[in-house]
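Colleague: My questions concern the predicted model and sequence given below.
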Amino acid sequence: MKLVECPRDAMQGLHDFVPTDLKIRYLNTLLRVGFDTLDFGSFVSPKAIPQLADTAEVLAGLDLSGTQTKLLAIVANRRGAEQAAGYQQIQYVGFPLSMSETFQQRNTNKTIEQAFVEVAEIQHLSVGAGQQLVVYLSMGFGNPYGDPYSPELVSAFTERLAQMGIGIVAPSDTVGTSTPETIETLFRHLLAEFPAIEFGAHLHARPGDCSAKVRAALRAGVDRIDGALRGFGGCPMATDDLTGNLPTEEIIQTLHQEGVRFTLDEQAFAEAMQLSAEVFF
């Protein structure tokens, strides 16, 4: 099981700027926990996401000497991918491709077709930089805008991504609309149709809904799950304040209950939980 910790997603919508030195302390603590991947920052316009305008400074302060955790940075366009390509420390570049035309425009000021063109360009850049592109399918479980959605449409998007050579696709429950049933149905369908692709679950949920969603993903065969300590975060372009990331501590508890075993540094995890209160309150 690959656990992806997403402090970037947790921090990006905060109103008050988290000081760079505090971000660095928090991320360095998370790097000692033993997560597979740390979604640590983004190379996007500071006008759009001012909270992460210091990503390059933060990266310079990270201690990667004793960790196996890989770094992931989100980009919203080719320019961001070019910036990310300049850092050998970054193994993954993430791009949000929306299933909803309305949300794609809202999130990146592009149509879906324009975004597909950009995905191809970013994939080329990432391969050249020795990085791997992770495509997040925003609104991957439906949308509130009335735009077309179906599991077959997710498959059609995935087929286009597979033809570009993209190996990791993460359907994302941007506004928390998924249910355990829709999660299991979608991932069973995708895993059977695209066995060569690694599928990740980037789910958002209301309080109390995490465990059932994780179990549904597990039943479908998913072995890559995103979370954030205490369930902080969610998309700032969405509107439901109660819908946050899956709480990492609840993901871990659920996985243990389901017999999934992995090794984390419990002391570092406890320190990160304590420090998260300083970052987010």
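Modeller: All right, it came through fine.

Colleague: C-alpha from now on. contacts and neighbour counts both.
Modeller: Will do.

Colleague: how about the helices of the stretch 1-150 of the chain, start to end?
Modeller: In the stretch 1-150 of the chain, the segments counted as helices under DSSP state H, counting those that start in this stretch are 7-11, 20-31, 55-60, 78-85, 101-108, 112-128.

Colleague: quick one: buried residues of the fourth one?
Modeller: Looking back up the chat, that one is helix 78-85. 78, 80-82, 84-85 (16 or more other CA atoms under 10 Å).

Colleague: Columns distance to Gly165 on top of those residues, output as TSV?
Modeller: Shown next, in TSV, are the buried residues of helix 78-85 (distance: CA to CA, whole Å):
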residue	distance to Gly165
Arg78	17
Gly80	20
Ala81	17
Glu82	19
Ala84	19
Ala85	18
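
Colleague: then this one, side by side with the first:
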Amino acid sequence: MTTVQIREVGPRDGFQNEPETIPTADKIRLINGLGRAGFSRIEVASFVRPDVIPQLADGVEVLHGIDVPDSVSLMVLVPNSRGLDNALVQREYFHEVALFVSASETHNKKNVNRTVEESMADNDVLVKRVVAEDLTCAAVIATSFGCPYEGKVEMSRVLDLAERFAEHGATELGFGDTTGMCNPKYANEFFAAAIERLPGVEVTAHFHNTRGQGLANAYAALEAGCRSFESSFGELGGCPVPKGSTGNIATEDLVSMFHEMDVQTGVDLDVVIGSAREAQQVLGRKLTSHSIVSGPINWTPGVDVVGH
């Protein structure tokens, strides 16, 4: 029986793209609910400058306020050395650090105002600092499957960056389809190659549903051997750069698909759907996941149903 891990990233990747700031108390309540859904990993905060991402300016308050089972590993995102300095002041409240770079020069420049090499020179040092703190270091490579400014991003370029992260001590490599440019055929080819090239490293798929191919891409990655995924409840999220980059694949839709395929996630689908519906109320608008509307599937394989 196949088992996968899913990291819920909505509390960071999702909330940061909301046009209005979500009250801290609501964030804490939603994260606490997700923490009881069976996730082993949740991304909860970012140590980015508050003037850049004001929606996450209350990250410290969130870290101090949430109450999730001890079995849940909490991740924070760090953009640079100063961000890591600030994060380490709160060292006791989280377990994993995500570092990032874009594979595309143009996207990296627009996102963090640095060249890729400038970001990587900093990341080389940051990885070692994170590992020295006995924290899990997960490196994320954005625009791994294409860039809205430059078009196709060569696989070799992405995997070269991944290998550099791994050589410095990163134990997880996440590959982000930042603006939803991947397709299932390429997802299968890419993750087969990444798994082969990065032995001993956890390879994670992070797909967006911008063009409606997110779940198909996740299935293709699964078939290639990927067993680690990231998603966002309610299909929250997207990339601030550029406009039109819509949300991550919905956690509840991903879990539903895997469970229907007899792939084990350890996640309680009903609880995730409940959290997504609660987020919908907090935000005051309809979210775009399918499972919010349909609920979990209510038939058993092999049992006839009426209708077509």
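Modeller: Okay, I see it. Since this is a predicted model, take the numbers as computed values, not measurements.

Colleague: what TM-score comes out when they're superposed?
Modeller: Between these two chains, after superposing, the TM-score reads 0.94 (TM-score structural alignment, normalised by the length of structure 1); 279 aligned residues with a CA RMSD of 1.6 Å.

Colleague: angle of the longest strand belonging to structure 1 against helix 78-85?
Modeller: In structure 1, with assignment by DSSP state E, the single longest strand is strand 90-98. Strand 90-98 of structure 1 runs at 160 degrees relative to helix 78-85, counting by axes from the mean of the first three to the mean of the last three CA atoms, to 10 degrees.

Colleague: So for strand 90-98 of structure 1, what gets flagged as buried?
Modeller: So for strand 90-98 of structure 1, counting by 16+ other CA under 10 Å, buried means 90-98.

Colleague: what span of structure 2 lines up against it?
Modeller: Strand 90-98 of structure 1 lines up with residues 94-102 of structure 2 when matched by TM-score structural alignment.

Colleague: Pull the residues that contact that stretch.
Modeller: With contacts defined as CA atoms under 8 Å, 6 or more residues apart in numbering, stretch 94-102 of structure 2 is touched by 63, 73-80, 108, 116, 119-120, 123, 126-127, 130, 135-144.

Colleague: Over in structure 1, find the residue span stretch 44-54 of structure 2 aligns onto.
Modeller: Against structure 1, stretch 44-54 of structure 2 falls on residues 40-50 (TM-score structural alignment).

Colleague: which residues sit against that stretch?
Modeller: So stretch 40-50 of structure 1 is contacted by 6-8, 12-13, 17, 27, 52-53, 55, 71-77, 80-81, 83-84 (CA under 8 Å, 6+ apart).

Colleague: Find the helix or strand that the most centrally placed residue in structure 2 is a member of.
Modeller: The centroid of structure 2 falls nearest to Glu230 when counting by CA atoms, centre = their mean (4.0 Å). Element membership for Glu230 of structure 2, per DSSP states H and E: strand 228-231.

Colleague: What mean distance separates that strand from the matching residues in structure 1?
Modeller: When structure 1 is superposed, strand 228-231 of structure 2 averages 0.7 Å from its matched positions, counting by mean CA distance after the TM-score superposition for structure 1.

Colleague: Which part of structure 1 matches that strand?
Modeller: Counting by TM-score structural alignment, strand 228-231 of structure 2 lines up with residues 224-227 of structure 1.

Colleague: what does the strand holding Glu230 of structure 2 rub up against?
Modeller: 4-10, 202-207, 218, 248-251, 254.

Colleague: make it 10 Å
Modeller: 3-10, 13-14, 41-43, 172-176, 202-208, 214, 218, 221-222, 237, 247-255 (CA atoms under 10 Å, 6 or more residues apart in numbering).

Colleague: Redo the buried residues of strand 90-98 of structure 1 as JSON lines? Include distance to Pro144 of structure 1.
Modeller: Below are those laid out as JSON lines (distance: CA to CA, whole Å):
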{"residue": "Ile90", "distance to Pro144 of structure 1": "34"}
{"residue": "Gln91", "distance to Pro144 of structure 1": "33"}
{"residue": "Tyr92", "distance to Pro144 of structure 1": "30"}
{"residue": "Val93", "distance to Pro144 of structure 1": "27"}
{"residue": "Gly94", "distance to Pro144 of structure 1": "24"}
{"residue": "Phe95", "distance to Pro144 of structure 1": "21"}
{"residue": "Pro96", "distance to Pro144 of structure 1": "17"}
{"residue": "Leu97", "distance to Pro144 of structure 1": "16"}
{"residue": "Ser98", "distance to Pro144 of structure 1": "13"}
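
Colleague: Out of those residues, which is nearest to Ala162 of structure 1?
Modeller: When the buried residues of strand 90-98 of structure 1 are ranked by distance to Ala162 of structure 1 (CA to CA), Leu97 comes first, at 13.9 Å.

Colleague: What's the separation between the closest one and Asp21 of structure 1?
Modeller: Distance of Leu97 of structure 1 to Asp21 of structure 1, computed by CA to CA, to the nearest Å: 31 Å.
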